[in-house]
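Engineer: Here is a sequence together with a model predicted from it:
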Amino acid sequence: MTSKNKVKVSKLTEFHQLKLLTKDTPYDTRYISDPDVNRPALQLAGFFDCFDQGRVQVIGTVEHMYLQQLDKKERLERLEKFFSYTEIPCVVVSKIVKEVTDILMIAQKYNVPVFQTGLGASQIMAEIIRWLNVELGPNISIHGVLVDIYGEGILITGDSGVGKSETALELVRRGHRLVADDAVEIKRVSGTTLVGTAPEVLRHFIEVRGIGIVNIKELFGIEAVKQTKEISLVIQLETWDKDKQYDRLGLENEYTEILGLQVVTHRIPIRPGRNLAIICETAAVNYRQKLMGYNAAEELNKRVMDNLQKNMRENKI
């Protein structure tokens, strides 16, 4: 099932190495739940309609210069109004902002933590938004295996016992990298991107029926594992059904919906003698070829149609 996340302000400050300016303001229990960031220029000018106080607020050169042009009384009134919105998780001032005495005085009054960054306002906004999109993205846990094959994140799914872990083990032996086995935690980090990882307790472990639990990192080395990977393709393993029709040309894509995004999917029927690792490798390379503009199925179809038209012309003659 999906969930809406929140992240501690303390985690944000640690990751981005922000310096706390309001020394006496606790922030261990403050959380961020909105991945967007706000520059409060309009709010400091007195316009608070549609003000989303749940976002991280970034004060840069423009906001600072505007405040400095106001007389002290008006400046304090504007800051008082701004910081009275106590749901603000934190305020970050850019490296260029030097005079922050008034900001800190009012912020401490309302217990809103203020931090300073070593980056410019636009830079820190971009970094915070990117980071928050990953931390706060909707997530889901899927039963399957995620492997990095030739740089493509391949999510292998299927019923329990169909051979997902054994396929992943063979792929690791062939030089590819394991991301997750059994449970894959997937986050939607943008409007087009899904990223998968393993639960921390299961990371680097794989279960092989008849052998037991294997630590891939210890057995094959650090180069055989990867922490996270963007999901490019889903391969669904299923037991062969002689009465079922399987795609033999690949002219039309099948898709699996994950967190609202459509991911290209191949259904691979399992029969004795099929080398699933090679099939997965071929699927990964074929997927990359299609991204680069070459589609083997369309090329074959074009050749067949051209040949048919040629034969028709010759028969008319």
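Structural biologist: All right, it came through fine.

Engineer: C-alpha from now on. contacts and neighbour counts both.
Structural biologist: Will do.

Engineer: Do a quick rundown of the helices in the stretch 201-317 of the chain.
Structural biologist: Here the stretch 201-317 of the chain has its helices, by DSSP state H, counting those that start in this stretch, at 216-220, 276-291, 296-316.

Engineer: Name the stretch among these that sits most buried.
Structural biologist: helix 276-291 (a mean of 17; mean count of other C-alpha atoms under 10 Å).

Engineer: Run the chain-centre distance for it.
Structural biologist: Taking C-alpha atoms, centre = their mean, to the nearest Å, the mean C-alpha location of helix 276-291 is offset from the chain mean by 22 Å.

Engineer: got the angle between it and helix 296-316?
Structural biologist: 70 degrees (axes from the mean of the first three to the mean of the last three C-alpha atoms, to 10 degrees).

Engineer: what helices or strands is helix 276-291 leaning on?
Structural biologist: strand 152-158, helix 164-173, strand 228-239 (3 or more C-alpha pairs under 8 Å, 6 or more residues apart in numbering; DSSP states H and E).

Engineer: this is the other structure I want to compare:
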Amino acid sequence: MPPTPKIKRPSSVTVEEFFRVNEKSLKLKLVGSDVGFARKISEPSVNRPGLALSGFFTYFAYKRVQVIGNSEHSFLEGLDPKLRAARFSQLCSWDIPCLVIARSHRIGDELIEIANSAGISVFQTNMMTMKFLNTATIKLEWAFAPNMLVHGCLVDVQGIGVLIQGDSGCGKSESVIGLLQRGGSLVADDAVRLRLVEDREVVGSAPDITRGMIEIRGLGILNVAAIFGVSAVRLSKRLDLIVELVRGAKTEDLERVSASADSHDIMGMKIGRVTLPVEPGRDVAGLIELAAINFKLRTFGYDSAVEFDQRLLKKMTDEQLG
């Protein structure tokens, strides 16, 4: 098994990264200056600054993205212009990352100018406030999730996320082609970005530059969607099983029959692992598919190795009893 790569744990995300990555999904539009793009979001959540606008700053979550929804906008509109400017200036005096105005509401140019003068960028979205809060929180948790970059190919095989690993030249990409011909979907080839989501599952995806692409020796870079159809590509997939391809002398140490299920630790999560020997003439893609199906059976409570042991024990018992 390749050595475990270093785990990255992001402590912050810049406002520019948050905007560029989520501009379309969160329907964000810059209505002020980009003066605050270098500011950092230090907590993977969002905050509605209603109490802060009323002058109460105790326990103010200033490290989060600040969202002005219906109630905050209505409160500001009901204030005297001078008091409104004073309260907004007080809010912007804190080191907040950025401001997002929900439901396509508009705030006065004077308030935008106050924010820009304080080095804070202002965005607008037409999303409902609660929908934006939920979606933005998910996006931020994804950005802040512990992650690592591993070498291998991640494929969706009958709903099972299979990470294929092995030495260079052992046939990983060729096996993926065989799985795609059997109806599988490619998530990532060669480099796989793994993220620990909510401390409960590991999700894999491809770097932007290689998404939907696969490299085959002798053929070069191939566009999977163009050859196999768009259904043959997935943006992300939960990691369920690791298949390590080995060849040569390494295959001599493999057990022919084993009732124990092997596993590998990925960022604190136990991931099932299968080691498959690679030899000329072996249908490696078919074996990987069988490994995925067998893993699925185990999740349903059926284990072929356990059943074999039970049969063997029964036969031995029957023979002893005559």
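Structural biologist: Everything's here; your move. Note that this is a predicted model, so its numbers are computed, not measured.

Engineer: among the helices of the stretch 201-317 of structure 1, which is nearest Asn38 of structure 1?
Structural biologist: Proximity to Asn38 of structure 1, assessed across those by C-alpha to C-alpha, is greatest for helix 276-291 (35.9 Å).

Engineer: Onto which residues of structure 2 does the closest one map?
Structural biologist: Mapped onto structure 2 using TM-score structural alignment, helix 276-291 of structure 1 spans residues 284-299.

Engineer: quick one on the thing from earlier: looking at the helices and strands packed on helix 276-291 of structure 1, which is closest to Asn139 of structure 1?
Structural biologist: That would be strand 228-239 among those, by C-alpha to C-alpha, at 13.2 Å.

Engineer: and Val243 of structure 2, what pairs with it in structure 1?
Structural biologist: Val243 of structure 2 maps onto Ile235 in structure 1, by TM-score structural alignment.

Engineer: contacting residues for that match?
Structural biologist: 154-157, 265-268, 280 (C-alpha atoms under 8 Å, 6 or more residues apart in numbering).

Engineer: need the contact list for Cys55 of structure 2.
Structural biologist: Not quite, residue 55 of structure 2 is Gly, not Cys. Counted by C-alpha under 8 Å, 6+ apart, Gly55 of structure 2 has contacts Arg87.

Engineer: That one looks like it's in a helix, true?
Structural biologist: No. Using DSSP: H, G, I helix; E, B strand; the rest coil, the secondary structure at Gly55 of structure 2 is coil, not a helix.

Engineer: so how far is Gln90 of structure 2 from it?
Structural biologist: 8 Å (C-alpha to C-alpha, to the nearest Å).

Engineer: Dump the helices of the stretch 201-317 of structure 1 to JSON lines, plus distance to Asp71 of structure 1.
Structural biologist: Shown next, in JSON lines, are the helices of the stretch 201-317 of structure 1 (distance: least, C-alpha to C-alpha, whole Å):
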{"stretch": "helix 216-220", "distance to Asp71 of structure 1": "62"}
{"stretch": "helix 276-291", "distance to Asp71 of structure 1": "59"}
{"stretch": "helix 296-316", "distance to Asp71 of structure 1": "70"}
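
Engineer: can you tell which of those helices is closest to Arg39 of structure 1?
Structural biologist: helix 276-291 (37.8 Å).

Engineer: once aligned to structure 2, how far is that closest one on average?
Structural biologist: Taking mean C-alpha distance after the TM-score superposition for structure 1, the mean distance separating helix 276-291 of structure 1 from the aligned residues in structure 2 is 1.8 Å.

Engineer: Give me the angle between that helix and strand 152-158.
Structural biologist: Using the same axes, to 10 degrees: helix 276-291 of structure 1 against strand 152-158 is 130 degrees.

Engineer: Which residues outside helix 276-291 of structure 1 are in contact with it?
Structural biologist: With C-alpha under 8 Å, 6+ apart as the criterion, helix 276-291 of structure 1 contacts 149-150, 152, 154, 167-168, 170-171, 233, 235, 295.

Engineer: Can you name the two of the residues you listed that sit furthest apart?
Structural biologist: Most distant of these, by C-alpha to C-alpha, are Glu170 and Asn295, 27.2 Å apart.

Engineer: and the residue lying closest to Glu257 of structure 1 once chain neighbours are set aside, how many neighbours?
Structural biologist: Spatially, and ignoring its direct neighbours in sequence, Glu257 of structure 1 is nearest to Val263 (6.2 Å; C-alpha to C-alpha, 6 or more residues apart in numbering). Neighbour count for Val263 of structure 1, taken as other C-alpha atoms under 10 Å: 20.

Engineer: and if you look at Val264 of structure 1?
Structural biologist: Going by other C-alpha under 10 Å, the residues that sit close to Val264 of structure 1 add up to 16.

Engineer: Against Gly161 of structure 2, how distant is the counterpart of it in structure 2?
Structural biologist: Aligning on TM-score structural alignment places Val264 of structure 1 opposite Gly272 in structure 2. Plainly put, Gly272 of structure 2 is 11 Å away from Gly161 of structure 2 if you go by C-alpha to C-alpha.
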